[in-house]
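Engineer: Take this sequence and fold it.
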Amino acid sequence: MSESPYQVIAAELRRRIETGELQPGERVPSTRSLVRDFGVAMATATKALRALQDERLVHASPGVGTIVGPPPRTSRTRPGPAARNGPGVGPSPRTARAPAPRTAQASAPRNEPGSDSGSGLALDRGQVVRMGIAIADAEGLPAVSMRRIAAELGVSTMALYRHVGGKETLVLQMVDAAFGEFPLPALYGDWRARVTTVAQTQWSAYRAHLWLAGAVSVGRPQVLPQILPHTDALLAAFKPLDKTTAMYAVISVFGYVRGLAQAMETEAQAEQDTGLTADDWAERQSEQMATLIAAGNLTAFRDLLSDDWDFDYDLDQLFAFGLELMLDGLAVRL
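Structural biologist: Just a heads-up that it's a prediction; the model follows:
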């Protein structure tokens, strides 16, 4: 049985590590590089890196990438104040501080922001959120857990709760941070141009983080600093409408972009599970489809496929096409 694409990538990276081509502490190629070099989908590349993480040959480092070597662990022999090595940097054996005298500890503020006094590791909320995003990007939102993040950062699970609360709160912060990577640009032009800009900005965020669409709610929208400007911009664009119609229009735009974006994660997961691209899958269905078309006398399908017409299923094109249809309908109301 031939190896699946992700196994081929993992084997090549494993070879580079074992031969010393990739040294401990060095970055391995990013998922985007693997997508480009091996001609695979993002999900396949992330699955290859995950396989190496499971073998403890590499580990994810927030803000850096995937690094050769097992994840660093923090000494837990004696709890003490966090070493001040800067955001996201834990104490090395040479710089770790001894426990402070009782008088100094008594005068120090409790739960000081940016520190994890239980593990000796400098830790802040942004670092925890970034690690959650990194895990979700690589493996999907279900893989994110407080225990998993704590293990990756080398801290106690309870330390995370002091910084981000529970998982539900963490996911909200991840959503807000992910949208924050794509701030709304200045909006110009008529209502249609402004709505298009808002929708395209959201699409870019969903494209960068495949888990994000599934974490955003339309019926119970999250009140987050990075999302509210999107709602405000759409409400301003739909101002000629009455308030109820305008709100339905806003929800419709949000729902359209989010709904189509969820197809990206579904497709990535399907390709990861089957090893088949959408084109590969369609090719394998062609014979069965031809049989069903003939048996059911499906004339429109028969005419569509009569001249070996080849359909290019492109989600970016589908997004732009569907958005134009939606805006054409809204134009009638406006």
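
Engineer: okay, CA-based contacts and neighbour counts for the rest of this
Structural biologist: Fine.

Engineer: Check the contact between Phe301 and Ile293; I expect there is one.
Structural biologist: Yes: taking Cα atoms under 8 Å as the definition, Phe301 is a contact partner of Ile293 at 6.8 Å.

Engineer: Which residues are in contact with each of those two?
Structural biologist: Applying Cα atoms under 8 Å, 6 or more residues apart in numbering, one finds that no residue jointly contacts Phe301 and Ile293.

Engineer: Tell me which residue is most central in the chain.
Structural biologist: When Cα atoms, centre = their mean is applied to the chain, the residue found nearest the centroid is His209 (2.9 Å).

Engineer: how far away is the residue nearest to that residue when sequence neighbours are not counted from Tyr6?
Structural biologist: Distances taken as Cα to Cα, 6 or more residues apart in numbering put Asp137 closest to His209, at 5.8 Å, once the chain neighbours are dropped. Distance, Asp137 to Tyr6, by Cα to Cα, to the nearest Å: 16 Å.

Engineer: what does Thr46 give?
Structural biologist: Distance, Thr46 to Tyr6, using Cα to Cα: 8 Å.

Engineer: Please enumerate the helices of the stretch 151-300 of the chain.
Structural biologist: Taking DSSP state H, counting those that start in this stretch to define them, one finds helices in the stretch 151-300 of the chain at 157-164, 167-180, 191-208, 212-215, 228-237, 243-274, 278-295, 299-304.

Engineer: Could you also give me the structure for this second sequence? I'd like to compare it with the first:
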Amino acid sequence: MTRAERIADGLRTRIAQGGLRPGDPVPSTRAIMRDHNVAMATASRVLALLQADGLVESTPGRGSVVRAPDGVDPAILTREGVVAAAVSIADAESLRAVSMRRLAAALGIPTMAVYRYAPSREDLEVAMLDAVFAEIELPAETGAWRADLEGAARALWRAMVAHPWFAGALSMTRPAAMPHAMPMTERMLGGLRGAGLDPVRAFTDYLGLVTLVRGIGATLEPELADRADTGVTNDQWMDLRAGDLRRIAPADRCPHLNAIMEIGYPYDAEVLLESGMQRFLDGIEVCETRRLT
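Structural biologist: Modelled structure (predicted):
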């Protein structure tokens, strides 16, 4: 990286982080020469690089100033609008498709301008997750711990169905701080405390229930991608692979697996969710009943 590129990169960072906002003057060639002890040619190159990025423009009487993105609805060019655009791309194409370059193209702004609204790719992803949590509408509390937990878990599931990338992006071991996730957390913890669990056990089972929902939700995006790539549904894929499965699992060694192969299994992620959730909550209910008797 040349000296001019290093200096330009520092100014890009200041623009991305809001230290220099649209309309603010950027250092002149003389100021760059003085502050960085470089020649006029190098200072001029710095401003040329920023102009090529579309980040600055020359104005009569003011020199170079930070350029306000044009050609875009001003209502979209907010942090919330940029995050919403990123969510739309992820919904349509996958989370992997969301890059700063792809997002800039969708918004019609220079790539570096995206950093004004999201300082990093990691920051953008956390904001996207939090935006999805903000969409979740929890049902009214019933006062019955099990009904309240079921309602919260199903609301979380609906968010995963609406945004297939969402489940896979959630971390259970290193979760980010997301303000809009707190109502969901409080609702589930409140339900578990209402079942009679102490705080530690309630948090353990909260993590278990969310992991259950997340685990099934994480199958949604890969299945949609596979279906788009092949045009084959999950059931059709299993039919095509039935012969391979029978070869590696003959009836004399795997009678139970062969029994379900004979009957056929209509795969449905929502059925898995309901089955797993009910058995999970049954377990809590049985354990608490035993504890109290």
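
Engineer: Pick the most buried one from the helices of the stretch 151-300 of structure 1.
Structural biologist: Counting by mean count of other Cα atoms under 10 Å, helix 212-215 has the highest mean neighbour count of the helices of the stretch 151-300 of structure 1, with a mean of 20.

Engineer: Quick check: closest non-adjacent residue to the counterpart of Pro250 of structure 2 in structure 1.
Structural biologist: Using TM-score structural alignment, the equivalent of Pro250 of structure 2 in structure 1 is Ala294. Excluding the flanking residues, the one nearest Ala294 of structure 1 by Cα to Cα, 6+ apart is Arg302, at 7.7 Å.

Engineer: Return the set of buried residues in the helix ranked longest in structure 2.
Structural biologist: What stands out as the longest helix in structure 2, according to DSSP state H, is helix 269-292. Under the neighbour-count criterion of 16 or more other Cα atoms under 10 Å, helix 269-292 of structure 2 has Glu270, Leu273, Gly276, Met277, Leu281, Ile284 buried.

Engineer: Including distance to Gly208 of structure 2, could those residues go into a markdown table?
Structural biologist: Putting the buried residues of helix 269-292 of structure 2 into a markdown table (distance: Cα to Cα, whole Å) gives the following:
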| residue | distance to Gly208 of structure 2 |
| --- | --- |
| Glu270 | 18 |
| Leu273 | 13 |
| Gly276 | 11 |
| Met277 | 10 |
| Leu281 | 11 |
| Ile284 | 11 |
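
Engineer: out of these, which one sits closest to Arg227 of structure 2?
Structural biologist: Glu270 (17.5 Å; Cα to Cα).

Engineer: now the residue nearest to Ala294 of structure 1: how far from Ser286 of structure 1?
Structural biologist: Taken as Cα to Cα, the span from Arg302 of structure 1 to Ser286 of structure 1 is 12 Å.

Engineer: hmm, back to that, measure the match of Pro250 of structure 2 to Val68 of structure 1 for me?
Structural biologist: Look at Ala294 of structure 1 and Val68 of structure 1: by Cα to Cα, they are 55 Å apart.

Engineer: Same check on Glu271 of structure 1?
Structural biologist: Glu271 of structure 1 is 26 Å from Val68 of structure 1, by Cα to Cα.

Engineer: Trp281 of structure 1 too?
Structural biologist: 35 Å.

Engineer: Next: Ala237 of structure 1.
Structural biologist: 49 Å.

Engineer: Kindly report the same for Leu52 of structure 1.
Structural biologist: Here Leu52 of structure 1 is placed at a distance of 9 Å from Val68 of structure 1 (Cα to Cα).

Engineer: Quickly list what's touching both of the two.
Structural biologist: Each of Val58 lies in contact with both Leu52 of structure 1 and Val68 under the rule Cα under 8 Å, 6+ apart.

Engineer: Show me which of those two is the more surrounded one.
Structural biologist: More crowded of Leu52 of structure 1 and Val68, by other Cα atoms under 10 Å: Val68, with 23 against 20.

Engineer: Find the residue closest to the more buried one in space, skipping its chain neighbours.
Structural biologist: Counting by Cα to Cα, 6+ apart, the residue nearest Val68 of structure 1 is Val58, at 4.3 Å.

Engineer: tell me, how many neighbours does the one you found end up with?
Structural biologist: With other Cα under 10 Å as criterion, Val58 of structure 1 counts 26.

Engineer: Surely it touches Ile67?
Structural biologist: Yes: the criterion here is Cα under 8 Å, and Val58 of structure 1 meets it with Ile67 at 5.3 Å.

Engineer: Next one: whatever residue of structure 2 lines up with Pro142 of structure 1 from Gly264 of structure 2, what distance?
Structural biologist: Here Pro142 of structure 1 is matched to Arg96 in structure 2, going by TM-score structural alignment. Arg96 of structure 2 sits at a distance of 34 Å from Gly264 of structure 2 (criterion: Cα to Cα).

Engineer: Name the residue in the two with the higher neighbour count.
Structural biologist: In terms of neighbours (other Cα under 10 Å), Gly264 is the more surrounded of Arg96 of structure 2 and Gly264; the figures are 12 against 9.
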